[in-house]
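# I'd like to go over a predicted model; first the sequence, then the structure.
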Amino acid sequence: MPSSRLSTLLGTTLRRQRELHGLTQRDLAERSGASQAAIARIEQGVRAPTVAMLERLLTALDLQLTVGVEPLDAQLDARIDALRGQTVAERIATLGLDRMLDRLGDLPYVLTGATAALLQGAPVPVDDLEIIVAWRDAERFAGWLERYYAQRWNPRWEEFGYLPADPREPGEHRWQVVGGVLRASMVDELPAAVEVRHADRSYRVVPLALVEVTEPATADLMRRWRTRHASSAD
């Protein structure tokens, strides 16, 4: 399933190995006989490769697939532990968060979810840039999505594309855009926000306490982080 942890892990592993071999996606496509578009989707985690496809891609890198098992969500715990070893500034840089926000320009928004939690010091993994946008700005937002070639998440096909990108059209408010994946909550009025500052930049975010109440997925990550922090402190 393209949105699964395993799909993301396979895509990240393939990209890292390709880059370690000094190859572009086009180079790997020529070596493996796969299309560059297919490789891009696998690396982005939006398409789960078949075993045969994965073996073909790895063979082109002089690698082979091995299979193992580990405790459930061990990879998630490893991501949290890695983030704990970074400063907030390092986490922001790793995500390329500022570049993504620069592209939003003057669109009114507030950061929420795991993005807001990370900016407020919580070492939680961020897979999508999460923002809140008011419905009155939907037309501006639609224009922005068009300008940045947004492809909307299609749950039927479990990949991005084949749906109108306009947030006023039916569908999930999640898009693949230049620079990453964006998830938006559309509301009548933007919530009260606090301003946090890192280096020379300010970020308008939903307060952490409110994030934990309104964002169940982020609340789960926060509980997981606190549990691990408490266990390591013992």
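Nice, thanks for sending it over.
# every contact and neighbour count from this point should use C-alpha atoms.
Noted.
# which neighbouring elements make contact with the longest strand seen in the chain?
Scanning the chain for the strand with the most residues, using DSSP state E, yields strand 180-187. Packing partners of strand 180-187 (3 or more C-alpha pairs under 8 Å, 6 or more residues apart in numbering; DSSP states H and E): strand 129-134, strand 174-177.
# deepest-packed of the ones you listed, please.
strand 174-177 (a mean of 22; mean count of other C-alpha atoms under 10 Å).
# put this beside the first:
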Amino acid sequence: MSSARLTTLLGATVRRQRHLRDLSQRQLAELAGVSQTVIARIERGDRAPNVPVLERLLAAMDVQLVVGVEPLDAHLDARIDDLAARPIAERIDELDLDRLLDRLPDLPQVITGSTAALLQGAPVPVDALEIALRWQDSKQFTRWLEANYGQRWNARWGEFGGVWLEPEEPGEHRWSTRYGEIRATMCDELPTTIEVRHDGRGYQVVPLVELELTEPRAADLLRRYRARQLADGG
């Protein structure tokens, strides 16, 4: 694991534990006896925390750091193996996917990325609905976000909020809403899709072969899954 990746992982761990306890950065800073600026830089991945500071932050949240070693990316391989053993319907329910899709505005959209891969049977990790939207529909999408407590991902601060909602504004096309997280690919024209069905419901999805050409994140996960199949003799 590279030092940059470790810094990002530690920052994400601190942020996740803080969110689980509904603590603001200022509240955690007061509990741990450090400045809010230090916490902000750690959570953004701008600064690698030294061990004493990290221990103080975690102890303030009643947890502690456990150190171990494993093969590179073993956690991701284990996750893929776990997902391969679970029914697709169960994973759809876990994401609350249908509820979010039913509440999206009535505008042209297709499912892409890792969400599309999941619906086509690939056991890849999915933590948000990924859709493709047309630029010409962005204003309608923005109005829906405003009505549903949307917050846009702020890469500088490593959390949602504090930046403009509109897709036209600079930043990642990633939002949290009252119904779940959405990641969008903005395009002039929607990609070609196929329909897949689960429990009587149809989903318009970008085919796997197209995902591997156009979606780097999903493509990396699909290649990793296929490599594991080959290694296992599948």
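It's in. Because the structure is predicted, anything quoted here is derived from the model rather than measured.
# picking up where we left off before, can you give the distance of the longest strand of the first structure from its chain's centre?
11 Å (C-alpha atoms, centre = their mean, to the nearest Å).
# which bit of the second structure covers it?
Aligned using TM-score structural alignment, strand 180-187 of the first structure spans residues 180-187 in the second structure.
# mind checking what secondary structure Thr192 of the second structure has?
Secondary structure, DSSP: H, G, I helix; E, B strand; the rest coil: Thr192 of the second structure is coil.
# OK, contacts around Ile194 of the second structure?
Gln204, Val205, Val206, Pro207 (C-alpha atoms under 8 Å, 6 or more residues apart in numbering).
# quick one: these as JSON lines, columns for neighbour count too.
Converted to JSON lines, those look like this (neighbours: other C-alpha atoms under 10 Å):
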{"residue": "Gln204", "neighbour count": "17"}
{"residue": "Val205", "neighbour count": "25"}
{"residue": "Val206", "neighbour count": "25"}
{"residue": "Pro207", "neighbour count": "20"}
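# before we move on, back to that, quick one: closest of the helices and strands packed on strand 180-187 of the first structure to Leu10 of the first structure.
strand 174-177 (18.4 Å; C-alpha to C-alpha).
# which residues does the residue most central in space within the second structure contact?
By C-alpha atoms, centre = their mean, the mean C-alpha position of the second structure lies nearest to Asp127, the distance being 4.6 Å. For Asp127 of the second structure, the residues meeting the contact criterion (C-alpha under 8 Å, 6+ apart) are Leu95, Glu181.
# how near is it to Leu97 of the second structure?
To Leu97 of the second structure, Asp127 of the second structure is 10 Å away according to C-alpha to C-alpha, to the nearest Å.
# could you do Arg183 of the second structure as well?
Taken as C-alpha to C-alpha, the span from Arg183 of the second structure to Leu97 of the second structure is 13 Å.
# all helices of the first structure, in order?
Taking DSSP state H as the test, the helices found in the first structure are 5-20, 25-32, 36-44, 51-60, 74-84, 88-95, 97-104, 113-119, 138-147, 208-214, 216-233.
# for those helices, which one sits closest to Pro164 of the first structure?
helix 138-147 (9.9 Å).
# tell me the angle of that closest one relative to strand 129-134?
Going by axes from the mean of the first three to the mean of the last three C-alpha atoms, to 10 degrees, helix 138-147 of the first structure is angled at 140 degrees with respect to strand 129-134.
# for Glu148 of the first structure, the count of nearby residues, please.
For the record, residue 148 of the first structure is Tyr, not Glu. Burial of Tyr148 of the first structure is recorded as 14 neighbouring residues (other C-alpha atoms under 10 Å).
# close enough to count as contact, it and Val178?
Yes. In terms of C-alpha atoms under 8 Å, Tyr148 of the first structure counts as a neighbour of Val178; the distance is 5.9 Å.
# right, and Leu57 of the first structure touches Ser32 too?
Yes. At 5.6 Å, Leu57 of the first structure counts as touching Ser32 under the criterion of C-alpha under 8 Å.
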